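J.: what shape does this take:
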Amino acid sequence: MSLDLLAALRREGDRLASMPVDALSSPVPTVPGWTVEHVVRHTGKVHRWANAVILAGPGADTGAVAKSQVESLPKGPDCLPAYRAALDAVVATFEQVDPESTVETFVGARTAAWWLRRQAHEVAVHRIDAADAVHAAGGPAPDAIDPEAAADAVAELTEVQYPHRLLLDRLTPASIGRTVHVHGTDVDDLEWTFTLGADGLTSTRGHGKADVALRGTAEHLLLVLCRRRPLDVVTVFGDTSVAESLLDASRF
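T.: The predicted structure is shown next:
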């Protein structure tokens, strides 16, 4: 799979920046309490944070950078041009820095390419949030996420979010030691098996047997795993309760 993450970031960021002004107050169906404005302001602030951390260089305190150098986006209609500016700024930084240069992240020292991947997939999911709100208010259905980008987002979820942000205390006792397999139908290399453990989740890439299997497009699998779509948008084989336990612990 050959994936241009910078192009993915631009594409999804452009889509979010193009949300209609009159939809800013529309509620997001899958994120209770949020509106399109919340999505735009949150994602723009995340771009600003990533940009500031990269520019701060190795050894930067990501939390301190967030508090001292990153301003919230303005409220109301001005959030859209402010989001566009935040997107343009972080894209410009990614165009200029060596992707293999060492930078800080919320999981320790990584490369600038790590942040590019995180930003591309962050905005993809949140763009769906905003587009879902527009659709629920009578607008067009959301444009699909590129299948290769969605498949890589599932991989990033597995490699970054699950090890560091899974709410282990929400896993049901009955699900500990059990397994979930995901299988993409539109991208060749989208197959993972997750083992749920009391002290964390382990993952294996490739085909495997599991207590429950989820089969669907890369986009549907990503959005199910991110709790943006119900389980019934994919085909489920086996013990649904194991998948539900994983999803309940994925509240991030």
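J.: hey, let's count contacts and neighbours off CA atoms from now on
T.: Noted.
J.: centroid residue for the protein?
T.: The centroid of the chain falls nearest to residue 122 when counting by Cα atoms, centre = their mean (3.9 Å).
J.: where do the helices of the stretch 51-200 of the chain begin and end?
T.: Assigned by DSSP state H, counting those that start in this stretch, the helices in the stretch 51-200 of the chain fall at 62-69, 79-96, 112-136, 147-156, 162-165.
J.: neighbours around residue 69, how many?
T.: Other residues lying near residue 69 total 11 when counted by other Cα atoms under 10 Å.
J.: over to residue 203. Which of the three states is it?
T.: What DSSP: H, G, I helix; E, B strand; the rest coil gives for residue 203 is strand.
J.: that one: neighbour count?
T.: Residue 203: 18 neighbours (other Cα under 10 Å).
J.: residue contacts, it?
T.: 158, 192, 193, 194, 195 (Cα atoms under 8 Å, 6 or more residues apart in numbering).
J.: same thing but at 7 Å, please
T.: 192, 193, 194, 195 (Cα atoms under 7 Å, 6 or more residues apart in numbering).
J.: ditto for residue 145
T.: 124, 219.
J.: any idea how far it is from residue 219?
T.: Computed as Cα to Cα, to the nearest Å, the residue 145 to residue 219 distance reads 6 Å.
J.: also this sequence, please, to line up against the first:
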Amino acid sequence: MTMVHRWAAAVLRGDRDHDTERSHAEGTAAPDPFAWFSAGLDDLVATLRAAPDDAEAPVFLKDAPRPRLFWARRQAHETTIHSVDALAASLGGPPPTADVPVTPALAADGIDELLCGFLPRRRSTLRSLEPRTVVVRCADTGHSWSVRISEEPAVAAAGTTALAAAERPDAVFGGTAAQLYLALWNRAFEVAVDGLAELVEQWRTQVRVEWG
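T.: Next comes the predicted model:
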């Protein structure tokens, strides 16, 4: 996990000599994995705090904020989602949302990053031969998004004002921000679906965010 922390810190610092394969090997061989994890996380936090607001560094998502905020946000969700994976491994299955300590604000931000940042990328695999529209609504925070799915990369927008007045979404995914966060990142599914139920399975099979 903190191979990614070390990589993100190196990118933000402009360290072109960082070797992710070597970092991964060091982590795998570390006699104390938790100490190695903590050292990488501490270095990332220190790098984020030291970086100026106008720091120049590469980013890779659509609709991305400035690099310092981009990397803080990306690593916050990277770490949170993989902490859910660790909890799931210890439980032998997806944890109930109530057992995941994620705030509504963080969850809503993570949904926004996925829908407006990851899904519109050319490498995203969410596609449909027949155009579909999914609306995502957070019952507790009031946030909502519309996602248009077609043969091209998805088009996502915060709010539903982009929908035509007479347009009816093919499905609405509803629940708390935390429930939707875990569901849309494919870690659990405790949300209500109003509309085409097959869009749930399509989401589960087609929405994948992987290291590349």
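J.: what TM-score comes out when they're superposed?
T.: Superposed pair, TM-score by TM-score structural alignment, normalised by the length of the second structure: 0.82. Supporting alignment: 197 aligned residues with a Cα RMSD of 2.7 Å.
J.: quick check: closest non-adjacent residue to residue 194 of the first structure.
T.: Once flanking residues are discounted, residue 194 of the first structure sits nearest to residue 203: 4.5 Å by Cα to Cα, 6 or more residues apart in numbering.
J.: ok, which of the helices of the stretch 51-200 of the first structure comes nearest residue 213 of the first structure?
T.: helix 147-156 (14.9 Å; Cα to Cα).
J.: related to what we said a few turns ago, show me what the residue nearest to residue 194 of the first structure lines up with in the second structure.
T.: Under the alignment (TM-score structural alignment), residue 203 of the first structure pairs with residue 156 in the second structure.
J.: now for residue 178 of the first structure: what does it line up with in the second structure?
T.: Checking TM-score structural alignment: residue 178 of the first structure goes with residue 132.
J.: tell me which element the counterpart of residue 228 of the first structure in the second structure falls in.
T.: When the second structure is aligned by TM-score structural alignment, the residue opposite residue 228 of the first structure is residue 187. Take DSSP states H and E as the rule and residue 187 of the second structure turns out to sit in neither a helix nor a strand.
J.: count of neighbours near residue 187 of the second structure?
T.: Based on other Cα under 10 Å, the number of other residues close to residue 187 of the second structure is 22.
J.: equivalent analysis for residue 92 of the first structure, please.
T.: For residue 92 of the first structure, using other Cα under 10 Å, the count is 12.
J.: and if you look at residue 119 of the first structure?
T.: 25.
J.: ok, now residue 46 of the first structure?
T.: 21.
J.: so what's it closest to, chain neighbours aside?
T.: Residue 46 of the first structure sits nearest to residue 119 (Cα to Cα, 6+ apart), 7.9 Å away.
J.: any idea how far that neighbour is from residue 66 of the first structure?
T.: 15 Å.
J.: with residue 41 of the first structure instead?
T.: For residue 41 of the first structure relative to residue 66 of the first structure (Cα to Cα), the value is 14 Å.
J.: which one of the two has more residues nearby?
T.: Neighbour totals were compared for residue 41 of the first structure and residue 66, and residue 41 leads with 21 against 17 (other Cα under 10 Å).
J.: list the contacts for the more buried one?
T.: 73, 79, 83.
J.: and the gap between the first one and residue 87 of the first structure?
T.: Which is residue 73 of the first structure. 12 Å.
J.: what is in contact with those two at once?
T.: Joint contacts of residue 73 of the first structure and residue 87 (Cα under 7 Å, 6+ apart) are residue 44.
J.: neighbour count for the two, which is higher?
T.: residue 87 (27 against 22).
J.: residues in contact with the more buried one?
T.: 13, 44, 47.
J.: what residue of the second structure matches up with it?
T.: Per TM-score structural alignment, residue 87 of the first structure is aligned with residue 41.
J.: cool, and residue 122 of the first structure?
T.: Residue 122 of the first structure maps onto residue 78 in the second structure, by TM-score structural alignment.
J.: and the gap between that match and residue 47 of the second structure?
T.: 17 Å.
J.: do residue 202 of the second structure as well
T.: Taking Cα to Cα, one finds residue 202 of the second structure at 39 Å from residue 47 of the second structure.
J.: for residue 11 of the second structure, same thing?
T.: From residue 11 of the second structure to residue 47 of the second structure the distance is 10 Å (Cα to Cα).
J.: still on that earlier bit, among the contacts of residue 203 of the first structure, which one sits closest to residue 208 of the first structure?
T.: Residue 208 of the first structure lies nearest to residue 193 out of the contacts of residue 203 of the first structure, by Cα to Cα, at 6.5 Å.
J.: and that closest one, how many neighbours?
T.: Residue 193 of the first structure: 23 neighbours (other Cα under 10 Å).
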